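J.: following is a predicted model, sequence given first.
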Amino acid sequence: MWRGVRAWRREHAWRTGAALPLALLATACIGPRPEAPAATVVAPPPAWRTALGPGTPIRADWWSAFGDPALTSLVARALANNPDLGAAAARIDEARAAARLARAQQTPLVNGSAPGTTGQTVSALGTPSDAIGAQPAVSISYDLDLFGRLRQASRAAQAQLLASEASRDTVRLAIASSVATGYITLRALDQRLAVARQTLDARAEGLRIARRRAETGYTSNLELRQAEAEYHATEQLLPAAELSISRQENALSLLLGNVPGPIPRGLPLDRLAAPAIPDGLPADLLRRRPDLYQAEQTLVATDRSLDSARAAMLPNLALTGSAGVVLSSALADPIAVFSIGASVLSPIFDGGRLGAQADAATARRDQAAFAYRRTALQAFREVDDSLAGVRRSGEQANAFAAQRDALAGALRNASNRYRAGYSAYIDQLDAQRGLLTAELSLVQARADRLTAYVTLYQAMGGGWSRDDAAIVQR
């Protein structure tokens, strides 16, 4: 990760063997260029290069790997209409204009003027007459930029433009991930609502049987009251699930750039595909993360700004020239005028202003270096957490599925024994409660597993293919 920092440092290192004597004198005055903070080796976790099972190429539109056309359509709408992307595009336009302005500082500045004059002239005979004159002129000024102050400022602005574009890509990735996560959450809420309705139907049937047995005197009213309580306990799950669905739909509508409204559905939660993970994830793929690239370009921009700030402490040579003519009704022929000159501006005493600006630029460069390292470490952590989440949530979902199947069998046995009069109603009631809890937990575990895949895609900076991984490994 820090190989690029050292390359930039070598590229911008001050050359004490410059041809101009002013460079030698100025370099001795301002001292050696401050080095970037010492780099610490940032190594990826060893588990990254272990095989995770057979994998297939993952497309750049990674959300399509879940196999739901409705999800693909929602992500496309969000990437087209989300207002945050509009704001990011405006920031790119601002950075592009700043880069053009910085480049324009390196070109000659040409100005034109044509001042007019009116007055009176007196001839040799003492006769006054009116005179009208004009002096059109063109002036050119050019900064030779001997020590690269303007060049480094232009390169810093260009790096900042690249950082702004990377920031836009970070927003795009975050929006796509938020839509995918929100859609998975919505489908999980839909399935929770379906489970609650199925359980409510089963509780209604149990309540009907308990009422009939109590009316015939076969059982006491205790079982009837227990059945009624369980029915109402399940009934209150429906409005809570419907409220959560409504709020989740509104959240997704906001991501889509729309007013609150219903969200189209596609496949149910249990039919969403679990994307395949390649047989190993090279750490260098993390360089495709837009936030890491943004931090990298920010470091480049601050490093070049430091060069520009230090160059401002050196003498500045500017060339100026002007040419024009003097036109007047009092003159028989126009008079040509021109001037060529050069000026050297060098700071002698500024109260430490330029030195303070250079120190501030050095501090900003160091902050960007530490921020870049922190972003790299955060990227490693997010990928490792996501890989663990994919594994463990899958194991948890399998365990909940086995528990759900076992409790479904226990409920069938308890219901048969209760109808035959071999067991009390409390046995069937406990089995119903356990099955409901296991089904809701299974829905949540499946949603967590799919969300872990979304988090992994976001942590890796989006989609990649097996060919891309092979190229990086080579």
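T.: That came through fine.
J.: contacts and neighbour counts: CA atoms only from here.
T.: Will do.
J.: Three-state assignment for A342, please.
T.: strand (DSSP: H, G, I helix; E, B strand; the rest coil).
J.: one more: A376?
T.: helix.
J.: how about the strands of the chain, start to end?
T.: 109-113, 116-122, 128-134, 137-143, 316-328, 335-345 (DSSP state E).
J.: tabulate those strands (TSV), appending distance to W464.
T.: As requested, these are exported to TSV (distance: least, Cα to Cα, whole Å):
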stretch	distance to W464
strand 109-113	48
strand 116-122	68
strand 128-134	68
strand 137-143	47
strand 316-328	49
strand 335-345	54
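J.: can you put these in a markdown table and add distance to A233 and mean neighbour count?
T.: Output for these, formatted as a markdown table (distance: least, Cα to Cα, whole Å; neighbours: other Cα atoms under 10 Å):
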| stretch | distance to A233 | mean neighbour count |
| --- | --- | --- |
| strand 109-113 | 80 | 12 |
| strand 116-122 | 94 | 12 |
| strand 128-134 | 96 | 14 |
| strand 137-143 | 81 | 17 |
| strand 316-328 | 82 | 17 |
| strand 335-345 | 84 | 11 |
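J.: another one to put next to it:
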Amino acid sequence: MLAASTSLAACIGPRPAPPAASAVVPPPGWRTALGPATPIRADWWNAFGDPVLTDLVDRALANNVDIATAAARVEEARAAFRLARAQQSPQLGGQVPSTSGQTVSPLGTPSDAIGAAPAVAASYDLDLFGRLRQASRAARAQELASEGARDTVRLAVASGVATGYITLRSLDQRLAVARQTLAARAEGLRIARRRAETGYTSNLELHQAEAEYRATEQLIPAAELAVTRQENALSLLLGAAPAAIPRGLPLDRLAPPPIPDGLPSDLLRRRPDLFQAEQTLVAADRTLDSARAAMLPNLALTGTAGVTLSTALANPIGVFTIGASILSPIFDGGRLRAQSDVATARRDQAAYTYRRTALGAFREVDDALAGVRRSGEQAVALGGQVDALAAALNNARNRYRAGYSSYIEQLDAQRGLLTAQLSLVQARADRLNAYVSLYQAMGGGWSRDDIDAVRRP
């Protein structure tokens, strides 16, 4: 898999250096790298401090339909490997025919007879040039690649559930902000109506207050619709029918795990898509070896052994044959050569796919680290803006009630505060989702033990 160790740095600090060229090419032992893929850990989500989130991820990993489909593909690949391996074993077959009737003597005199000739046939391909062995190894690599594909789906489902839950909690908070704002504007509308009825102000302020109240009111059904759709999307990931999703901690109380000072790039070796790409490359190379071996002579051994029983014979007669055949292509119109060229091209495609996957892994990590940092900075700035606008709204409300300013000042402050509050909710959700993206990009999160295990002395 990844052949170099490059520091990916932490979310705070300089931009990580680009990976070396040797980090995005297959390692030296890729042709024999047949180890199992790293399983997906679900306990990493405990670091967020929300048991509901952890439970949802566990449920999705156990019941998701896409994961079940990927697991079925793994079983198919395992059966294909067993089939390819069975081609290297001797083939045995038996036949026990039964006949009854009459036999005819050389003089033409019929006589009653009952005869049977049981026989056993055997054949074995010596596979002198490794055609069957390479095909079996290619099937084994395909099996491992299917396991990598399954774990890729598991990783995507776990990340999708976490992202969906964070989005759901952000929608809940947006709905709460809308309802709080609606309550405040209802109070402003009541005051504006009372002032208009007493003739203290014109109907202009009343209509402005009513328009802002209606503008906030329409945010609530839109937010409720988004919540319902998000719950349905999460239910689908959980492998269940649409239903309400339990809630845990609010958005602003979710605490993502801290990022160490340096994340070694060797952690990316755990990514199942890299493992899949490597095993696909192994399978393509083994298929190429098998295609080349098919162009060489093939030696097969065959034999039969049996016994003939008949009432016309005093003793049974044993019969056996053994032989060998050599099959060598003489002229096939270029079919075998074309098959070899096809296998070569597919092997090259698999190598380029591995390189692209490795480069994409580094990009995803860099994007996630930048997202954690920049969205965190944005959330801090928006938090300060919300505090300032809340103070400004309080001042504008007091000045309006005292008659020192028009309603438009309070209206502007309310608009600005609502926009800043919704932006703050989105920034917090983006920051948490950046941690989820980093979890997926690192192939299943990180821990101090994982870092110490891959860090080189």
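T.: Sure, I can see it. Computed from a prediction, not measured in an experiment: that's the story for all the values here.
J.: TM-score of the superposed pair?
T.: TM-score of the superposed chains, computed with TM-score structural alignment, normalised by the length of structure 2, equals 0.91; 430 aligned residues with a Cα RMSD of 1.8 Å.
J.: for T302 of structure 1, which of the strands of structure 1 is the nearest?
T.: strand 316-328 (22.1 Å; Cα to Cα).
J.: so what does A413 of structure 2 match up with in structure 1?
T.: Under the alignment by TM-score structural alignment, A413 of structure 2 pairs with A431 in structure 1.
J.: the closest residue to its match other than its chain neighbours: neighbouring residues, count only.
T.: Closest residue to A431 of structure 1 apart from its sequence neighbours, by Cα to Cα, 6 or more residues apart in numbering: L411 at 5.0 Å. L411 of structure 1: 21 surrounding residues under other Cα atoms under 10 Å.
J.: do the same with the one 4 residues further on
T.: Residues within reach of S415 of structure 1, counting by other Cα under 10 Å, total 21.
J.: name the nearest residue to it, sequence neighbours excluded.
T.: Q428 (5.7 Å).
J.: now the most far-flung residue of structure 1 relative to its centre: how far from D333 of structure 1?
T.: In structure 1, the residue that sits farthest from the middle, by Cα atoms, centre = their mean, is L125; the gap is 83.8 Å. Distance of L125 of structure 1 to D333 of structure 1, computed by Cα to Cα, to the nearest Å: 22 Å.
J.: again with D143 of structure 1
T.: Counting by Cα to Cα, the gap from D143 of structure 1 to D333 of structure 1 is 35 Å.
J.: got it, and A240 of structure 1?
T.: 95 Å.
J.: check R96 of structure 1 too.
T.: 49 Å.
J.: which of those two has more neighbours?
T.: Neighbour count, other Cα under 10 Å: between R96 of structure 1 and D333, R96 has more, with 19 against 10.
J.: hmm, that one is touching A159, no?
T.: No: counting by Cα atoms under 8 Å, R96 of structure 1 stays clear of A159, with 10.3 Å between them.
J.: the counterpart of P258 of structure 2 in structure 1: neighbour count?
T.: Taking TM-score structural alignment for the superposition, P258 of structure 2 sits opposite A276 in structure 1. A276 of structure 1 has 16 neighbours, counted by other Cα under 10 Å.
J.: ok, the counterpart of D385 of structure 1 in structure 2 to A42 of structure 2 distance?
T.: Superposed on structure 2 with TM-score structural alignment, D385 of structure 1 falls opposite D367. Distance, D367 of structure 2 to A42 of structure 2, by Cα to Cα: 23 Å.
J.: ok, A241 of structure 2 next?
T.: 23 Å.
J.: okay, these two: which has more neighbours?
T.: Remark: of A241 of structure 2 and A42, A42 carries more neighbours, 17 against 12, as counted by other Cα under 10 Å.
J.: was I right about the more buried one contacting V57?
T.: Yes: if you go by Cα under 8 Å, A42 of structure 2 and V57 touch, sitting 6.9 Å apart.
J.: what residues do the two have in common as contacts?
T.: Common contacts of A42 of structure 2 and V57, defined by Cα atoms under 8 Å, 6 or more residues apart in numbering, comprise A158.
J.: distance of whatever residue of structure 2 lines up with R211 of structure 1 relative to Q410 of structure 2?
T.: Alignment note: R211 of structure 1 maps to R193 in structure 2; criterion TM-score structural alignment. The gap separating R193 of structure 2 from Q410 of structure 2 is 15 Å, by Cα to Cα.
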